[in-house]
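Chemist: just a sequence and a predicted model for now, questions to come.
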Amino acid sequence: MTPGQIPQKRMAIKNRKEYRRHRIKLRIRKVVSGTPEQPRLTVFRSNKQIYAQIINDLEGKTLVSASSRTPEVSGTPMAKIEQAKLVGQLIAKRAIEAGIQNVVFDRNGYLYHGRIKSLAEAAREGGLKF
């Protein structure tokens, strides 16, 4: 174990919810990986904001990104699920402009409901296939 690493047992006791999400995230990332032909659409959700990125894991580059902090989304006050829907539409629009149509969805350890589901469905309606 390198210095700075927290033993997993301590981490589980420290914050069980975060540790659970981390374990799910690692399980998903064993299978899901972005390639140039089919990059990875990953989602991060905080308490107030939601972020989406399309990543090529082979080169380690973010190809397209969108978030609820961009002026297109944050201009008017709305519910968080509506924000997620707008972010999904925005990421789909930017991906289509960049020539990306097929992606692999990485829910990043979050359950597929609420804001994550709203973003994914909006991205599908916007033209992304996953």
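Modeler: Structure received.

Chemist: can we go C-alpha only for contacts and neighbour counts from here?
Modeler: Will do.

Chemist: so who does residue 95 touch?
Modeler: Residues in contact with residue 95 (CA atoms under 8 Å, 6 or more residues apart in numbering) are 54, 64, 101, 128.

Chemist: er, residue 36 I mean
Modeler: Each residue near residue 36 by CA under 8 Å, 6+ apart is listed here: 56, 58.

Chemist: what about it, which SS state?
Modeler: Using DSSP: H, G, I helix; E, B strand; the rest coil, the structure places residue 36 in coil.

Chemist: buried stuff in the helix or strand containing residue 122?
Modeler: Secondary structure assignment for residue 122, by DSSP states H and E: helix 115-125. Along helix 115-125, the positions that meet the burial threshold by neighbour count (16 or more other CA atoms under 10 Å) are 115-123.

Chemist: and it, what other elements does it pack with?
Modeler: helix 80-97 (3 or more CA pairs under 8 Å, 6 or more residues apart in numbering; DSSP states H and E).

Chemist: orientation of the helix it packs on relative to helix 115-125 in degrees?
Modeler: Computed by axes from the mean of the first three to the mean of the last three CA atoms, to 10 degrees, the angle separating helix 80-97 from helix 115-125 equals 40 degrees.

Chemist: what sits up against the helix or strand just after helix 80-97?
Modeler: As assigned by DSSP H and E, the chain's next helix or strand after helix 80-97 is strand 104-106. Contact with strand 104-106 is made by 28-29, 32-34, 38-43, 120, 130, as judged by CA under 8 Å, 6+ apart.

Chemist: next up, a structure to set beside the first:
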Amino acid sequence: MANTKRDLFLKRRLRVRNALRKTSNGRLRLSVHRSSKNISAQLIDDAKGVTVASASSLEKDLGVVGKNNVEAAAKIGATIAERAKKAGVETCYFDRGGFLFHGKIKALAEAAREGGLKF
């Protein structure tokens, strides 16, 4: 039985998230979602169940509305790092979900690291 792309994505997402939960030690989670048209990132406190900060290419003031490329991902990464600093967050762990750490996801992570987030 062949696995569909969706099944493989869901298996990869669970594998990544479960491995991260074991080593999280109460840190916040930087969760990334990429669609065909947009990219977004959220800083989530799983203990309280709240989103501390978020950034998305859907926000008009960022100037990347409807774009899903490496430049937009880097802008989102820098923005989430800036908003995390305002919220008083310096360390988190990077939850890439089922997405491969390459291309847009990698650009977002590098920009967040350059912005001061440690993961």
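Modeler: Structure received. Computed from a prediction, not measured in an experiment: that's the story for all the values here.

Chemist: could I get the TM-score for this pair?
Modeler: TM-score for the superposed pair, counting by TM-score structural alignment, normalised by the length of the second structure: 0.88. Supporting figures: 117 aligned residues with a CA RMSD of 2.1 Å.

Chemist: would you check the span in the second structure matched by the helix holding residue 122 of the first structure?
Modeler: Counting by TM-score structural alignment, helix 115-125 of the first structure pairs with residues 104-114 of the second structure.

Chemist: and what of stretch 46-53 of the first structure?
Modeler: Under TM-score structural alignment, the alignment places stretch 46-53 of the first structure onto residues 35-42 of the second structure.

Chemist: endpoints of that stretch, how far apart?
Modeler: Taking CA to CA, to the nearest Å, stretch 35-42 of the second structure runs 14 Å from one end to the other.

Chemist: give me the most central residue, the first structure.
Modeler: residue 43 (1.0 Å; CA atoms, centre = their mean).

Chemist: and that one, what element?
Modeler: Under the assignment here (DSSP H and E), residue 43 of the first structure is part of strand 40-45.

Chemist: can you tell me what sits against that strand?
Modeler: Outside strand 40-45 of the first structure, the residues that touch it by CA under 8 Å, 6+ apart are 32-34, 50-57, 103-108, 116.

Chemist: quick one: whichever helix or strand comes after it to chain centroid distance?
Modeler: Once strand 40-45 of the first structure ends, the next helix or strand along the chain (criterion: DSSP H and E) is strand 50-56. Mean-position distance between strand 50-56 of the first structure and its chain equals 5 Å (CA atoms, centre = their mean, to the nearest Å).

Chemist: mean distance, strand 50-56 of the first structure to its aligned residues in the second structure?
Modeler: Strand 50-56 of the first structure, aligned to the second structure and superposed, deviates on average by 0.5 Å (mean CA distance after the TM-score superposition for the first structure).

Chemist: which secondary structure elements does that strand contact?
Modeler: On the basis of 3+ CA pairs under 8 Å, 6+ apart, strand 50-56 of the first structure makes packing contacts with strand 40-45, strand 61-67, helix 80-97.

Chemist: name the residues that touch that strand?
Modeler: Counting by CA under 8 Å, 6+ apart, strand 50-56 of the first structure makes contact with 34-36, 39-45, 61-68, 83-84, 87-88, 91, 95, 103, all of which sit outside it.

Chemist: which of the residues you listed count as buried?
Modeler: Listed as buried from the contacts of strand 50-56 of the first structure are 34-35, 39-45, 63-68, 83-84, 87-88, 91, 95, 103; burial here means 16+ other CA under 10 Å.

Chemist: residue 5 of the second structure corresponds to which position in the first structure?
Modeler: If you follow residue 5 of the second structure across to the first structure using TM-score structural alignment, you land on residue 17.

Chemist: list the buried residues in the helix or strand harbouring its match.
Modeler: Secondary structure assignment for residue 17 of the first structure, by DSSP H and E: helix 16-31. Judged by neighbour count (16+ other CA under 10 Å), helix 16-31 of the first structure contains these buried residues: 19, 24-25.
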